[in-house]
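**Q** Next comes the sequence, and after it the predicted model I'd like to discuss.
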Amino acid sequence: MQCYVYRSRRKQQTYLFLPQRDDFSQVPASLLKLFGDAEFSFEFELSTARKMVLAEASEVKRNIQENGFYLQLPPGEEQAC
């Protein structure tokens, strides 16, 4: 699964992972408002074999498949989804 990552300009170390570039249609409006302006960071191939620093790839993939996005918060903050 190709994954597109956006960083929040409002909140440091907060990232939004999407399955399609620039498609925020599955992200709730209230979350987008809190997230602020989204700046494209990078894209990568998401697979369960991939090692990620702050999340399990399988959890990210599951959230994207179920919700249409994954929100990564800074370390020590509770995940919202």
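**A** Good, I have the coordinates.
**Q** When you work out contacts or count neighbours from here on, use the C-alpha atoms and nothing else.
**A** OK.
**Q** Can you tell me how far the most far-flung residue of the chain relative to its centre is from residue 24?
**A** The centre of the chain is farthest from one residue, residue 49, which by Cα atoms, centre = their mean lies 18.0 Å away. Per Cα to Cα, to the nearest Å, residue 49 is found 26 Å from residue 24.
**Q** structure B:
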Amino acid sequence: MAVITSIFRSKKKEGMYLYVRKGFDLLTLPEALLKQFGQPELAMTLLLTPEKKLARVDVQKVIEGIETQDFFLQMPPSSVTSEEYMQKIPNSKLGQR
């Protein structure tokens, strides 16, 4: 199955993308999703097929998401290791001074 897809990037969260069928009315998406995603910005339009390779997500999962719930939300990759995260917490929050 081939799907012509519009891919939107989130201005709120870097690395978050929303895949929908081209021409889909974004205002019909769940309100909670739109609030979390923020103002969508069109990144590209792409023909998705099962043979297509995507950088960070399985194309079959994207197609299935669009078919079953009208969209697929790609979350940003976890780029911060737990060690880096802990280093960003102020010592006062860790009980240290």
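**A** Great, that's in hand. Note that the coordinates shown come from a computational prediction; the quantities given were computed from them, not determined experimentally.
**Q** Can you pull the TM-score for these?
**A** The TM-score (TM-score structural alignment, normalised by the length of the first structure) is 0.87; 77 aligned residues with a Cα RMSD of 1.6 Å.
**Q** if we can go back for a sec, now which residue in the second structure aligns to the residue farthest from the centre of the first structure?
**A** Matched by TM-score structural alignment, residue 49 of the first structure corresponds to residue 51 in the second structure.
**Q** in what helix or strand does that match lie?
**A** Assessed by DSSP states H and E, residue 51 of the second structure sits outside every helix and strand.
**Q** again, but for the one 10 residues further on
**A** In this structure, residue 61 of the second structure is located in helix 59-69 according to DSSP H and E.
**Q** mind listing what's buried in that helix?
**A** 59-60, 62-63, 65-66 (16 or more other Cα atoms under 10 Å).
**Q** repeat for stretch 23-34 of the first structure
**A** Buried, per 16+ other Cα under 10 Å, within stretch 23-34 of the first structure: 24, 27.
**Q** Endpoint to endpoint, that stretch covers what distance?
**A** End-to-end distance (Cα to Cα), stretch 23-34 of the first structure: 17 Å.
**Q** Find the residue closest to the most centrally placed residue in the second structure in space, skipping its chain neighbours.
**A** Geometric centre of the second structure, nearest residue: residue 74, 2.6 Å, by Cα atoms, centre = their mean. Excluding its sequence neighbours, the residue lying closest to residue 74 of the second structure (Cα to Cα, 6 or more residues apart in numbering) is residue 17, at 5.0 Å.
**Q** The one you found pairs with which position in the first structure?
**A** With TM-score structural alignment defining the correspondence, residue 17 of the second structure maps onto residue 15 in the first structure.
**Q** contacting residues for its match?
**A** Residues counted as contacts of residue 15 of the first structure (Cα atoms under 8 Å, 6 or more residues apart in numbering) are 5-8, 71-73.
**Q** Would you reformat those as CSV and include distance to residue 39 of the first structure and secondary structure?
**A** Shown next, in CSV, are the contacts of residue 15 of the first structure (distance: Cα to Cα, whole Å; DSSP: H, G, I helix; E, B strand; the rest coil):
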residue, distance to residue 39 of the first structure, secondary structure
5, 9, strand
6, 5, strand
7, 5, strand
8, 6, strand
71, 14, strand
72, 14, strand
73, 15, coil
